[in-house]
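[1] here you go, sequence then predicted model.
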Amino acid sequence: MKTFTLVSSLLAAAYAAPAPEQAIGEARDVTQAAPVPIDNPLMRSTEQGVKVLPRMSMTEPKDGAKRTTVKYGNWMVSSTKMMSTIKLAQGPCGLAGCYVTAMEATIRYPDGKEANVDTNAWLHHIALFGTGGGGGSIWAAGNERPTLRLNTGSKYGFDFPSAFMLMIDLMTEDVKPKNLTLEITYEHVPRTTPGYKAATMYWLTIGEPAAKTGKYSFSTMPSIVSGAGQLLYSIGHMHDGGDNMSLYVGGNLVCKSVMHYNSRAGYGKDANGAADEHAGMAGMAGMAGAKGKAASGSTAAAAMPKTASGGMVGHSHTKRQHAHGGGGGLHISDPGACTDFGTVTSGQSMKATAFYDAGKYGLMEHNGAKERLMGNMRVYIGPTSTGLFG
């Protein structure tokens, strides 16, 4: 991938987006949906860095929150070109604002069926960034489609902007075009909800190093915590071959996000054979993220995801052929999450290390070449004193 300026990235993505497209921001209330039983052992686990948070469809809303699913357009996608676009989009709360306490994304076919690796469809990656109360980088995911939840224990949420920039990459291996719709489901409470405070995200990334053989690791640049806070949620994003993303605060290991693998042939089952609603292959090239704390009042340019060196992230839109070799056809389906796992103090240094084992898991290939790797760690911190966002 190349490094672009913000303007050229936006223009390139705009030209790459197929037309016509539905309006951004079609929403529906899903608060009253009946919970689906949880039958995946990973979702019942309480082990930090191993557990997988249940999808919102499997749980009741917390603290009287409302759930809203927003459709962000639909696109015709084929194997001839990755669909990539950047859009100005709206959140679930409007101008009144809210704290978003949980969110997750998926893609669907026109009949409402979830589109995933079992039907050769990938939510390659998605990223939200913008200005306003939340500021900066907000959230990101690949095809593993993890659930973010900031109020598992304490009353925190993301101070969500009324509008934000939305980066979307969708892919398929099929020549015949697929009609895919992106959906994001939010759980949110009013800003006036007693006890709730705003969290922020630090984004640690290794960039896009070249793949190697055997066991090896890459570390991110350090990020300095700007105020005392609670470590609310952290999760890693890696490519196939990844074993774990480990987060260090002040030199001490505080979270080891373990990558769970699943075979393409066994889509819909976890490693223990239980039905897994969001099993699937990890986003093919993932998200090259921003190193960075989110600063209140930052501009859209400052919030644009960046490489470790600070350059703007761009994406290639050429045709890609994907080889699914290595590791017995296993692919990353779920990254383990850490929740409510400690505290940080102002001035502490955070960094993450991506551990790969290409011999054990195998690597992905694009056009006969090994795919460049990724290791991103999203760390959400809730303030316990003033100054966290300053």
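    In hand now; what should we look at?
[2] C-alpha from now on. contacts and neighbour counts both.
    Fine.
[3] contacting residues for Lys51?
    42-45, 336-338 (Cα atoms under 8 Å, 6 or more residues apart in numbering).
[4] show me the two of the residues you listed that sit farthest apart.
    Arg44 and Cys338 (13.7 Å; Cα to Cα).
[5] and the two? Which one has more around it.
    Cys338 (27 against 13; other Cα atoms under 10 Å).
[6] circling back: restricted to strands, list the contacts of Lys51.
    Judged by DSSP state E, strands contain the following of these: 337-338.
[7] buried among the contacts of Lys51? Make that a PyMOL selection.
    Selection of buried members from the contacts of Lys51 for PyMOL, criterion 16 or more other Cα atoms under 10 Å:
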select buried, resi 42+43+336+337+338
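[8] next up, a structure to set beside the first:
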Amino acid sequence: MAFYERSRSRGNIFYLSITVAFIVTLLTLWLGLLSYTTPFPAAPPHQEPVAADDDSHHESADIQNPENLIQLQPQFFTDLGSKRVQIKYGPFTVPGSGTNNGMKDFVDEKATKPCDDCLITYMRAGLQYPDGANANANTGMWLHHVVLLDTAVPDTVCPKDRKGRPVPNRFFASGNERTAMDLSGASTIQTGYFLSAQSQVVVTLELMNQMAEAREAVLTVEYEFIPSPIPKSFKHAKSIWLDIGGYCGNSEASVPNDTSTFDFNMQPGWKVPDGWEENLLVFLGGHLHDGGTHLEAMKSGGIFCDSAATYGANDDFIDGTGEKMAHISNMSLCHKATTLKAGDELSVKAYYDKTAHPMMVDADASLEPVMGIAILYAAQSEGGN
């Protein structure tokens, strides 16, 4: 079986990342390259690609310019020469619904980077067809999930897997809700994820096609970033992955048959390690599957964020295959929710209600497994570059 494909009907985010991690790490070594919820300014809407003004801030050698990259208008920290780009990955051929329920994993081990030695302040994933039309539930094509990995940085919560293999850092993730990860809170927080020149970005994704025939889809990711030199006042954000399957475990959980409401709790939680300086948790985004109502994030047993699911906020998230089922379109976000220090224990708890929200069903009439994931960003003391 090719390692890009899977014999199951859907995937395991963590273990797919591990497989990729191991292969990419070996290649990297061989090549010698390793030297919470409060009112908040809304993130800007998803932009259609438009060319940047000719008088925009200076170009820099650390800005990537491949054919699959489109320059957009930056929204934040424009006085610092910020840049916004959309990168297209693919196209990927997704099998028809009769093959593995129309699901398939894909990996881009040498994905195009937005920049080198830059501070990423905003990320958002999307899905299109090759002609540029939006792909979503209304047309039967899903961005089931996507995870971006940084090979130059060990994963914060799971630096090595159970076999001792290194795990690259999971610095961005999205489901079909396509949450905008605005780390800076619309320019109110001086922080972002630092992407070094040594970093290789790996994209792992799973797409789902509800139509009978195979079709192509293109992953898009919008990035906004501050290019080098980065002011010292801007802190590097550390990404933290919390998962009901455990921080080094399987991301999926089977749906119980004997109850309409149920929940899954992350066990054990992740303890903030010794030496961690107290810092601000600047952003949290949650991810659930259909049937999910909300995701609680806890610090040492106390809830600091409750990320609630909204269904069918627009027509893109209404099933177009005949049943008109509403799917998760938004997860509420938490900004500046709490601080973290050494010894704190973080965990998440996912809540589901089959009666309130129908769940996804496979071709054999079984209910799809569910997830409960949060990705957090904590501002570190280190800044600039």
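    Good, I have the coordinates. Given the structure is predicted, the values throughout are model-derived calculations rather than measurements.
[9] and Leu29 of the second structure, how many neighbours?
    11.
[10] gap between it and Gln200 of the second structure?
    From Leu29 of the second structure across to Gln200 of the second structure, the span is 12 Å (Cα to Cα, to the nearest Å).
[11] and what of Ala173 of the second structure?
    From Ala173 of the second structure across to Gln200 of the second structure, the span is 16 Å (Cα to Cα).
[12] higher neighbour count, the two?
    More neighbours surround Ala173 than the other of Ala173 of the second structure and Gln200, with 27 against 24 (other Cα under 10 Å).
[13] right, and the more buried one touches Leu148 too?
    Yes: between Ala173 of the second structure and Leu148 there is a contact at 6.3 Å, judged by Cα atoms under 8 Å.
[14] hey, what's in contact with both of these two?
    Counting by Cα under 8 Å, 6+ apart, nothing touches both Ala173 of the second structure and Leu148.
[15] where do the strands of the stretch 151-300 of the first structure begin and end?
    In the stretch 151-300 of the first structure, the strands defined using DSSP state E, counting those that start in this stretch lie at 156-160, 163-172, 178-190, 197-205, 215-219, 223-224, 229-238, 242-249, 252-263.
[16] closest to Met82 of the first structure out of those?
    That would be strand 163-172 among the strands of the stretch 151-300 of the first structure, by Cα to Cα, at 5.1 Å.
[17] give the residue farthest from the middle of the first structure.
    The C-alpha centroid of the first structure is most remote from Pro194, which lies 28.4 Å away (Cα atoms, centre = their mean).
[18] any idea how far that one is from Asn74 of the first structure?
    In terms of Cα to Cα, Pro194 of the first structure sits 38 Å off from Asn74 of the first structure.
[19] go on, His125 of the first structure?
    For His125 of the first structure, the distance to Asn74 of the first structure - Cα to Cα - is 15 Å.
[20] measure the residue most central in space within the first structure to Gly359 of the first structure for me?
    The residue lying closest to the centre of the first structure (Cα atoms, centre = their mean) is Ala141, at 1.8 Å. Distance of Ala141 of the first structure to Gly359 of the first structure, computed by Cα to Cα: 26 Å.
[21] got it, and His239 of the first structure?
    14 Å.
[22] nearest residue to Asp240 of the first structure in space, please, no chain neighbours.
    Leu363 (5.4 Å; Cα to Cα, 6 or more residues apart in numbering).
[23] can you report how many residues lie near the one you found?
    Quick note: Leu363 of the first structure (other Cα under 10 Å) scores 28 neighbours.
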